[in-house]
Every structure is written in structure tokens, then in C-alpha cells.
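**Q** Sequence first, predicted coordinates after that:
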Amino acid sequence: MRAPGTVVRIVCAFTGVVVAPIAVGLISSGGGAWAIAQMQFSYRRTGLPLDRLIGPTLLILLGLLLLAGVVLTGLFSATGLIAAGVVGILPALGTLAPGAALGVFTSRLVPIPVIEPLAHGLPAAILPLLGFMGLTLVTVRLRPPRESAATALLGAVTALLALALGGVLLMWGVQLGISRAFTNFDTRFHPLPAALVLLALVLIGVGVGASRWSWFALVLPAMVLLVLSLINVLSFALYAAGPRDIAQPTGTFLILGGGVAVAVAELAFTAVLLVLRARTRRIGPTTAAGPGLAANAVPGAHPAGMGYPAAPPQTGLTGAQPSAPPPPAPPAPPAT
């Protein structure tokens, strides 16, 4: 497997910088219409206006397809995913310093549909997740992990626990920070929400990184998110399941399509890991230096694990028989 070319890296970087934020915006816009319709259904006990939800549903599906496409660029290069993670620094900073995000919101310099998802944590959850996936791909390509049942199980458990705890802390930090800032126009800096968001991002990075040792580590978290999203669409049960500062932002995040988006990204990344695993088994661990080289090998060096050939026997002038030993030296003359 050769190193990706410059054109491939540029295209992948474009998907991370441009396509990934557009995908998040489409998902949030379509999910917003679903949230309004569900709220009206809950209060008025009327049927969902399915005919008016066709357009928002198509927006969500288009956003999910674009998001999956960004993740699948990891088959060629991790540049796009890492670029998306770099873009995700901005919304993460917005959750850490909600006053700055509120200033941008009130200044009208950025369209409301672009800045509004920040209040619900979608960009701060999805874009850094893509960045961690890109970093994980880099480590997998440079030093493929050794497969074993113990490490696979440990990776799966670590991913599930770290992602679950990270998601809860992120929603808690978003609710105490940027959501209240947008609601109460509070521009003050609060250390607790900032600490919660930072700790949440660290845990999300650990959870994604655990998939390095277990290719199926992200499947179970994705299934959990899909089930919770379905439950949240059918009822408002999650809004009352637990403390309000955690349950309310979690329910909003799920109804806006954030849970489905994260699940699609995790499943697409699992497919990328499976393809890389198959390539590694077929052609061996590779680096950007060229095919068939071990991760720590030096190009041009003798392949590891192979013995050096034996030295040929020394031959004479004819090349058929070994050369005869030299004649003995003559005896010394007697002393006079």
C-alpha cells in the first residue's frame, strides 16, 4: 500500500474542512424540524405532519451520506478526518467560552442556522470525533496492533465505557455552559462547564482510540445510540430519564439527529478498520515507504526474520576444487 498522493490528500482535506461541517448543518436543520413537529405532537396530541417532514428527512439523510463519505475517505488518507477534527476545535472553544459564541450569535455575522447547532453540542461532538478517528487511523497504519481475544475484549469495553461517560459529560457541560449562555445571554466564563467539556473530549478520544485494538469496539456504542434515538423520536421519555441538566440536552441532541450521526460515523469507521485489517493480513504491515515493509523496517535493509545466506566455499583458480595448501617452508641451514 503506497502513500497517498498529494491530490488525494487535498481532496480528503477538502471533505474534512468543507463537507463535514455542511453535513452537520444539514443534519441539524432537518432535526430541528423534527423537534418542532414532535413538540407540537406532544402538546396537542395530534398526528405528526409526515407530509411536511419529507423535506427535513431528506436533509438528514443527505447529511448522513455526506458524513459517512467523509469517514470513508479514511480508506485513502486520514487527512480529511484530521482536518475535520481541526475544524472542530472552533465549536469546542465555543462550548468552553460561551460568551464568544454568544457574541457571534448576536452580531449576526454568521447565519443563525450555522451558529445555532453550537447551542446543542452537535459540532462539538461530531467534528472532534472525526478528528480522533483520523489520529487512530494514523497509528493503525504506522504500527498495526497485534490481534488477540483479550485485547479485543478490553478495547470493546474501554470504548463503550469511555464514549458513554464522555457523551454524558459533554451534554452536561453543554447544558451548563453554552446552552444557558444562549438562553440567559450570560457571557461569563464558568470553569465547571469548561472542565466537563475538556474531560469529555479526552474520554471520547480514548474511546475512539480503543478501536485500534478491537475492530468491533464502536459497533455496540453505535447500536445503543440508534436505539436511544428511536426511543426519543417515539416519545419524550429521555427528557425525564435522569438529572435535568443531563437528560434535557441529551434528548435535544438525539432528536436533532446527533445520535444517528455519531452512530453512522462509528459504523463507517468500523468498515474502514475492517478494510485496513484485511489489507494488513494480505500484504503485511505497511508504511508510506512502500508495500510489504514492516512498520519499523528500514527500506533496503535485510527482511526481518530471515537468515543470511551461507558464504560460498573458497575456490581456486579453476573454480572446481579448493586451492591446495601452500608448500611447507624449507628447513633452516645448519649453523657453522
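**A** Done, it's in.
**Q** make it CA atoms for all contacts and neighbour counts henceforth
**A** OK.
**Q** is it fair to say Glu147 lies in a helix?
**A** No. The assignment for Glu147 by DSSP: H, G, I helix; E, B strand; the rest coil gives coil, which leaves it out of any helix.
**Q** Can you tell me how far it is from Trp34?
**A** 43 Å (CA to CA, to the nearest Å).
**Q** between the two, which one's more packed in?
**A** Trp34 (23 against 12; other CA atoms under 10 Å).
**Q** ok, the closest residue to Ala35 other than its chain neighbours - contacts?
**A** Nearest residue to Ala35 in three dimensions, chain neighbours excluded: Ile255, at 5.9 Å (CA to CA, 6 or more residues apart in numbering). Counting by CA atoms under 8 Å, 6 or more residues apart in numbering, Ile255 touches 31-32, 34-35, 229, 232-233.
**Q** ok, structure two:
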Amino acid sequence: MRRSSMPARLLTAAIALVITPIALVLLSMGGVTMNRTFFEFGFDGDIGRLVGPLLLQSLAVVLLVLVVLTGIWSSAGLIVVGCFALAPLVVAILPGTLPLLYRVVPQEWGDGLVYGIPLAVLTALGAMGLVLFLVRRDPRPRGTALGIIGIVVAPVLLAAGAWALAWGVAEGMLFAVQRFQFDPRPDAAAAVLAGILLVFAGVLVSRWSPFALILPALVLLVGGLLMLVAPEWASRVLFTLPRGVNTVIPGLLLYGAAAAAGVSYLAFTAVLVRVRSQARLSGTQDPHAPGAAAAYPYPPAQHPGDQYPPAPYPAAEHPGDQYPGAQAPYPPAPYPPQPGS
């Protein structure tokens, strides 16, 4: 069992708490420009208009990867920022909080929240932290069967979670902002909750299969790339989806959430393999760790006085006996006997 030290926990928590909000803000700022360029003003093929927002989103992705990499030292930072997903979850369930939110934060930040960017990103980071926490305490592999099942189950859970989350966000927060109707909608709230749980479970499957997130990562990266290089074709495909989903998913792609999640999944896969290897190596040196091999070349003593490794000669049975390494209770009598002895 390899537990992270207290300084490592504090340091990773501080790094995550500082860097993650900055990354989310950069995603939102770049995403607002991207969204307006493609859907409001119409994209005329001028790539130069996208350089600024793409740089902001790229920097945001780098910062999120740094947060994921802190998991090598400790899972505390990822778990702490994952807990902050409760704040956007409350806003998603209670859209009436949005008018107050827009009064205290810049519009770009609020727009990113309305599209569910912080909700999706923070949930995934928290699940990654929990996986690393569990792996450090029991790094034993779960077998080939569970590994194969995980590779199949993780993409299904993540896709279902993204679908439910997109529909819930569209029918909840986005609907409220567009129509100025901020009453709670139970169906949208239930969809958001289901989506969060499914995304969390999809990442948690990597506990069984370390490479379960590679396929979802590639799908997300390809989807984000297609939205940039073939926006008309991608838009036509996405708009064939049901109402609500066809609004939020293009927004998630343009806001860089898909690219951020994909790169973070790949970085997390490397971190998970590294942490599992470290925990198993540490476990072989700890006889009390689950599945650890004994660290001693000889079995433990069964009775008081047993010594391992065994002495090459038996212990002295009489006061005058001498064996290499044996200690007599008192010095032997001189020989030959001296007068008066």
C-alpha cells in the first residue's frame, strides 16, 4: 500500500484549486468566440479568426493536463476539485440561480456554465481522483475478463452520460436563459443527475481496466477536430440528433470541452498506469498490503527464541562447549587445571 504524503496532498490540492478555475474560464472565453463565429456570424473559412480562441482553449487543455498529472503525487487535488462539481450541479437543478450568477460573473463565464462545461469537466476529474485513491490502496489487477469488459462498458457509460447531460442542460439551464423561464424542471434535473452519475461511473470503470478511456478519448478528439475542419458537414450530422441534444453537443465541441476531456483521458491513462506500478512495487515491500508478497527471505519466528536465518551450529549445551558464534554463559575453566583451582 503506497499512501501519498501529507505535503503531496496539500500541494496537489493547492495546484488543482488554482489551475482548474483558470482552465475553465479560458475554455469559456475561447468557446464564446468560437460559438458566435460558427453559429451567429457564420464561418467564412477565415482560419485567422479562430487563432485567438484556439490558443485560449489550448492553454486551458494544458492546464487541465497538469492537474491530472498531479495525480502521480497524490489523488487529493483531483478529488478536491471534483467536489466543486456540486456548485454547477445546484445551478443546473435550480435555474433560478442563473440571473444572480450573471450579475456577479462575466457573461463568458456564465455562458460556459449554461452549456455544462464545468459540470462535465469537474465530474470527470473527481472520478479520476477516486480511481487513483482506490488503486493506491489495492493495486492488484482485476483480471483479463474485467479488463475487456471495462474497455466495452466505459465508452457506453460515457456516451449515455454525455447524452443525458446534454439533454438535461438543454432543457434546463439553456432553455431558461433563452426563454427567460427559470422555474425548476424535474425532468431536466433528473437527466442532469443521471448524466453525472453515468459519466462518473464511466471513468470509474478504469479501476478495472486502465485503458478503458482510450477509445472515448479518441472519439472526443476526432469529433472536436471534425467540427473545426468540416463544420458544415459536422453541423448537418449533429442537427439530426433530437432537440436539445443537437444544441448542446455542438456547443460542447466548440467550447473545447470535448478536446479537454479527450486529452485529459489520455493523460489520466498514463498516470493510472504509473500509479498502479508504483503502488504494486511499494506493496511488495509491505507484508500487510493486499496481495503483497512477503518481504522476508525466511518465515517469521514461531516461538520465542527462534532465529532466522538459522545458526550454522547448534547452541552450546554445556558451559564449556564452544561453537563458532555460540556464547557460553561464563568463560571456560583453564586447562590444564591450575594449582588451587
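**A** All right, it came through fine. Keep in mind that this is a model prediction, so the values were computed, not measured.
**Q** aligned partner of Val114 of structure 2 in structure 1?
**A** Residue pairing (TM-score structural alignment): Val114 of structure 2 is matched to Ala119 of structure 1.
**Q** any idea how far its match is from Gly32 of structure 1?
**A** 12 Å.
**Q** sec struct for His288 of structure 2, please.
**A** Per three-state DSSP, His288 of structure 2 ends up coil.
**Q** let me redo that: Trp215 of structure 1
**A** Applying three-state DSSP: Trp215 of structure 1 is coil.
**Q** which residues does it contact?
**A** By CA under 8 Å, 6+ apart, Trp215 of structure 1 lies in contact with 152, 270, 273-274.
**Q** Do a quick rundown of the helices in the stretch 151-300 of structure 1.
**A** Here the stretch 151-300 of structure 1 has its helices, by DSSP state H, counting those that start in this stretch, at 180-184, 191-209, 219-234, 244-255, 258-283.
**Q** Give me the angle between the longest one and helix 244-255.
**A** With axes from the mean of the first three to the mean of the last three CA atoms, to 10 degrees as the criterion, the two stretches helix 258-283 of structure 1 and helix 244-255 enclose an angle of 70 degrees.
**Q** Now list the buried members of the contacts of Ile255 of structure 1.
**A** 31-32, 34-35, 229, 232-233 (16 or more other CA atoms under 10 Å).
**Q** In a markdown table: the residues you listed, plus distance to Arg244 of structure 1.
**A** Listed next are the buried ones among the contacts of Ile255 of structure 1 as a markdown table, based on distance: CA to CA, whole Å:
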| residue | distance to Arg244 of structure 1 |
| --- | --- |
| Gly31 | 21 |
| Gly32 | 20 |
| Trp34 | 21 |
| Ala35 | 18 |
| Ser229 | 18 |
| Asn232 | 15 |
| Val233 | 18 |
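**Q** Leu129 of structure 1 -> structure 2?
**A** Leu129 of structure 1 maps onto Ala124 in structure 2, by TM-score structural alignment.
**Q** For its match, give its distance to Glu40 of structure 2.
**A** Counting by CA to CA, the gap between Ala124 of structure 2 and Glu40 of structure 2 amounts to 30 Å.
**Q** Comparing these two, which residue is more hemmed in?
**A** Ala124 (26 against 10).
**Q** Now do the contacts for that one.
**A** If you count contacts by CA under 8 Å, 6+ apart, Ala124 of structure 2 has them with 82, 199-200, 203, 261.
**Q** residues contacting the counterpart of Leu165 of structure 2 in structure 1?
**A** Here Leu165 of structure 2 is matched to Leu170 in structure 1, going by TM-score structural alignment. By CA under 8 Å, 6+ apart, the residues touching Leu170 of structure 1 are 121, 125, 196-197, 200-201.
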